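Asks: show me the folded form of this:
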Amino acid sequence: MMLGITVVSHVPEIAAGVVQLLKQVAGETPITFAGGTDDGRIGTSMEKITAAFADNPADTILAFYDLGSAKMNLEMASELTDKEIHIYNVPLIEGAYVAASLIPTGVTRLQVEEQLAPLMVKG
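Replies: Modelled structure (predicted):
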């Protein structure tokens, strides 16, 4: 089972920038992103998220986001794919970086989640 990462941000440049950072440690880990609305404004798009899931060759995707409405769109998009999607309520950069640095070492999703646990935002 291949693990991949999807990054979702309200700001297109933030989503793309986080991915640039992650690629410094992610090895061959597949990473996709969705940023902004369909018309390029600040916000998120379920369609862009669905496309990011489809473009990611991984069977299991660890999804990271910046604000609550992105989580809502992630949850809806996750219902439209056959892939296994796991959404994490952690600080976007830190959480995604932890996952990106661990996945190339061959760890399991549960081992990644153990390392993400201290970062989880309550509520």
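
Asks: only C-alpha atoms for contact and neighbour calcs from this point on.
Replies: Fine.

Asks: so Ser45 sits against Asp39, correct?
Replies: No: Ser45 is not in contact with Asp39 according to Cα atoms under 8 Å; the separation is 9.4 Å.

Asks: to compare with the earlier structure, here is another sequence to fold:
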Amino acid sequence: MSAGQPVGIVLVSHSAALATAVADLARGLAGGGAAPVAAAGGTEDGGLGTSSELISAAAAEVDRGAGVALLVDLGSAVLTVKALLAEGEELPEGARLVDAPFVEGAVAAYVTASAGGDLDAVVAAAAEAYQYRKE
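Replies: Next comes the predicted model:
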């Protein structure tokens, strides 16, 4: 892992619009932030679904050598990322699937990465979003 470089964040959604909106929200709430974030939503033809090609391209785009945190919205997105991780060649070294709520986890991950947190800290911050109560 590359010290001093930010962790990259990839937001994998079945919807390109949703992935882009969550990336915009995270950047906005972090005051712009310093971490690279990319949306990997939908399919190549603009439909609903997930695309291993779009996910791989987004991960390559945000990779600065400090690891890449991949947050996903629904079940088949999880399966697609797991398949890419199992192949071992399509995602950058240090790529990790994060078990976290999509929106809250993305914001927490982005804020932590922008503050200089390493991959473990980014993953932990995103996972802690499960504890956010809305009552």
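
Asks: which residue in the first structure aligns with Val107 of the second structure?
Replies: Taking TM-score structural alignment, Val107 of the second structure has Tyr97 as its aligned residue in the first structure.

Asks: ok so, going back, tell me which of Ser45 and Asp39 of the first structure has more neighbours.
Replies: Ser45 (24 against 8; other Cα atoms under 10 Å).

Asks: which ones are touching that one?
Replies: For Ser45 of the first structure, the contacting residues are Ala34, Gly35, Gly36, Thr37, Asp38, Asn73, by Cα atoms under 8 Å, 6 or more residues apart in numbering.

Asks: distance of the alignment partner in the second structure of it from Ser76 of the second structure?
Replies: For Ser45 of the first structure, the aligned residue in the second structure is Ser51 (criterion: TM-score structural alignment). The gap separating Ser51 of the second structure from Ser76 of the second structure is 10 Å, by Cα to Cα, to the nearest Å.

Asks: ditto for Ala113 of the second structure
Replies: 26 Å.

Asks: neighbour-wise, which of these two wins?
Replies: Looking at Ala113 of the second structure and Ser76 with other Cα under 10 Å, you find the greater number of neighbours at Ala113, namely 28 against 14.

Asks: wait, what's in contact with the residue lying closest to Val25 of the first structure once chain neighbours are set aside?
Replies: Using Cα to Cα, 6 or more residues apart in numbering and skipping the chain neighbours, the partner closest in space to Val25 of the first structure is Ser101 (5.2 Å). Neighbouring residues of Ser101 of the first structure by Cα under 8 Å, 6+ apart: Leu22, Val25, Ala26.
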